[in-house]
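Asker: Below is the sequence, then the predicted model.
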Amino acid sequence: MSSPQTDSPVNPMPPVVVALFLAIVLLEALFSLGTRGLLGGPEGVGWRQGAIQDYGFNAEIFGWMLQNGVWPSEHLQRFVTFIFIHGSFTHALFAGIMLLALGKFVGEVFSQWATLLLFVTSAVGGALVFGLIAPERPWLIGAFPGVYGLIGGFTYLLWLRLGQMGANQARAFSLIGILMVLQLVFGLLFGSNSTWLADVAGFGFGFVLSFFLAPGGWAKIRAKIRHR
């Protein structure tokens, strides 16, 4: 029995989500201080742009690797490193807030390793789709493809719950629908590029992966296959 004095009224944030958030925040703090000349001197001003060039994902580089069948490690790492580089403080702030919100919900149901795998794999999948079909071929940076993967996990859990309640399971997709409408509105107002493709793909990967990564998910799938 746990004592009232030691119980917390708020469930703790999953450690893996905290670690991802800190990685984003600390790197952004480094870039922001460098841009303002408060760290690194004159070289600090170019830290962000240098990181984008060295660690951001770019569809043209990916196309070159596909065409030549060459997969150097310094370019393969871009599939993961782009997650932690953002274009501005605001970009990183919104990504971090959404990571904490969705990561807490998903991480309280999924295991730590499953939450991390869902986030990273969704981001990698989003970058892959972006690299294959993005027409404008801009740089892809930021945690949003991975965050959208967590939205996919959130949608899966809500989809399951609505099914257990006998409610309309299509309601589970309300959040992604609202976000896509907002992206469309912002795109019309301020202009947009094809990076939204990575976000949508990240959501799709996250939703599908949740069937396997959710507690007991793989066992249920094997049972259904054996039953057939």
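Answerer: Ah, there it is. Residues are numbered from 1 along each chain as shown.

Asker: only C-alpha atoms for contact and neighbour calcs from this point on.
Answerer: Noted.

Asker: show me what contacts the residue most central in space within the chain?
Answerer: The centroid of the chain falls nearest to residue 146 when counting by C-alpha atoms, centre = their mean (1.1 Å). Going by C-alpha atoms under 8 Å, 6 or more residues apart in numbering, residue 146 touches 83, 118, 119, 120, 121, 122, 123, 124, 126, 199, 202.

Asker: can you do 6 Å?
Answerer: Residue 146 is in contact with 119, 120, 122, 123, counting by C-alpha atoms under 6 Å, 6 or more residues apart in numbering.

Asker: one more structure, for comparison:
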Amino acid sequence: MNHVSRDNRPPPPQATQVGAPAFLWVLVGVMAAIELVLSLSDAGYIGATGLRWPAYALGAFWQPVFAGAIPPAYPGQTVAMFITHAFLHGGFMHLALNAVILLSLGKFVTARVGPARTLLVLFLSAVGGALLFGILAFTDAPMIGASGAVFGLVGLWQADEYYLRRRHGLTLKPVFTAIFGLIAANVAFFVMLSGGLAWEAHLGGWLAGGLAGLALLRNR
């Protein structure tokens, strides 16, 4: 039954979200601006000695710093790097891959839980990814990128699919198939990149996002 107002005119159509929400574009814009500066520095246009590695030294997640094997570069780095690493990338290709997934899945997640909770999920997933990397990885190489946060959105999306199928009595096979596909993709990229994949951060972000999704979407 359609609602009709008292003067017999139908209500105006509700506006629908076209594209990703503005706050996600702001996040991507900040990441892109940082990468642009670092890439220009790599090419010799700005910075006398290059800015990328100093930026990594200050903002990347360093497992030896987390483990206490080496001192932090500045007070508070041990805490700050749980977030700052997500804004640094290894080039525009790395950034573009994360940005596309962040914008597309972020739109879906925002529609389900709202902007504030989406930001919370991104925060928890970035922290969760860094935490599991710090626990499981034993490397002197820096960990950078928003993939932990991105995998958190994937985890929430799969939690939503899980609840949806349970409520409608549908098979959960597609959910588990997607999870196994995610594992297979990580294994494939790990091999292709000769071990240069922070799968620990992906797993930590996915777990954080999935658990957040199970909590936030339980009664929806």
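Answerer: Sure, I can see it. Worth saying up front: this structure is predicted, and the values here are computed from it rather than measured.

Asker: picking up where we left off before, distance of the residue nearest to the centre of the first structure from residue 28 of the first structure?
Answerer: Going from residue 146 of the first structure to residue 28 of the first structure by C-alpha to C-alpha, to the nearest Å gives 17 Å.

Asker: Same question for residue 148 of the first structure.
Answerer: Distance from residue 148 of the first structure to residue 28 of the first structure, by C-alpha to C-alpha: 20 Å.

Asker: more crowded one of these two?
Answerer: Neighbour totals were compared for residue 148 of the first structure and residue 28, and residue 148 leads with 31 against 23 (other C-alpha atoms under 10 Å).

Asker: corresponding residue for the more buried one in the second structure?
Answerer: Counting by TM-score structural alignment, residue 148 of the first structure lines up with residue 151 in the second structure.

Asker: give me the element its match is part of.
Answerer: In this structure, residue 151 of the second structure is located in helix 147-167 according to DSSP states H and E.

Asker: hang on, isn't residue 52 of the second structure packed against residue 38?
Answerer: Yes. At 5.3 Å, residue 52 of the second structure and residue 38 qualify as touching, with contact defined as C-alpha atoms under 6 Å.

Asker: which one of the two has more residues nearby?
Answerer: Using other C-alpha under 10 Å, the more surrounded residue of residue 52 of the second structure and residue 38 is residue 38, with 25 against 20.

Asker: The host helix or strand of the more buried one vs the first structure - mean distance after superposition?
Answerer: Residue 38 of the second structure is part of helix 22-42 when elements are defined by DSSP H and E. Mean deviation of helix 22-42 of the second structure relative to the first structure after superposition (mean C-alpha distance after the TM-score superposition for the first structure): 1.7 Å.

Asker: all helices in the second structure, in order from the N-terminus.
Answerer: Per DSSP state H, the second structure carries helices over the ranges 22-42, 52-59, 63-67, 77-84, 92-113, 115-136, 147-167, 173-192, 199-216.

Asker: Would you mind reformatting these (as TSV) and adding columns for distance to residue 16 of the second structure while you're at it?
Answerer: Listed next are those as TSV, based on distance: least, C-alpha to C-alpha, whole Å:
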stretch	distance to residue 16 of the second structure
helix 22-42	14
helix 52-59	37
helix 63-67	43
helix 77-84	31
helix 92-113	10
helix 115-136	15
helix 147-167	20
helix 173-192	28
helix 199-216	22
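
Asker: what about those, which gets the closest to residue 11 of the second structure?
Answerer: Closest approach to residue 11 of the second structure among those (C-alpha to C-alpha): helix 92-113, 22.1 Å.

Asker: whereabouts in the first structure does that closest one align?
Answerer: Following TM-score structural alignment, the aligned partner range for helix 92-113 of the second structure in the first structure is 89-110.

Asker: Need the contact partners of the matching stretch.
Answerer: Residues from elsewhere that reach stretch 89-110 of the first structure, judged by C-alpha under 6 Å, 6+ apart: 13, 14, 17, 21, 86, 115, 144, 147, 150, 154, 214.

Asker: Which two among those are spaced furthest apart?
Answerer: So, the contacts of stretch 89-110 of the first structure by C-alpha to C-alpha: farthest apart are 86 and 214, at 29.3 Å.

Asker: Comparing those two, which shows the higher neighbour count?
Answerer: Neighbour count, other C-alpha under 10 Å: between residue 86 of the first structure and residue 214, residue 86 has more, with 27 against 20.

Asker: what sits against that one?
Answerer: When contacts are counted by C-alpha under 6 Å, 6+ apart, residue 86 of the first structure touches 92, 141, 142.

Asker: The helix holding residue 151 of the second structure vs the first structure, mean deviation?
Answerer: Here the mean offset of helix 147-167 of the second structure against the first structure after fitting is 0.8 Å, by mean C-alpha distance after the TM-score superposition for the first structure.

Asker: Aligned to residue 62 of the second structure, what sits in the first structure?
Answerer: That one, residue 62 of the second structure, aligns with residue 58 by TM-score structural alignment.

Asker: wait, doesn't that match sit right on residue 139?
Answerer: Yes. Between residue 58 of the first structure and residue 139 there is a contact under C-alpha under 6 Å: 4.8 Å.
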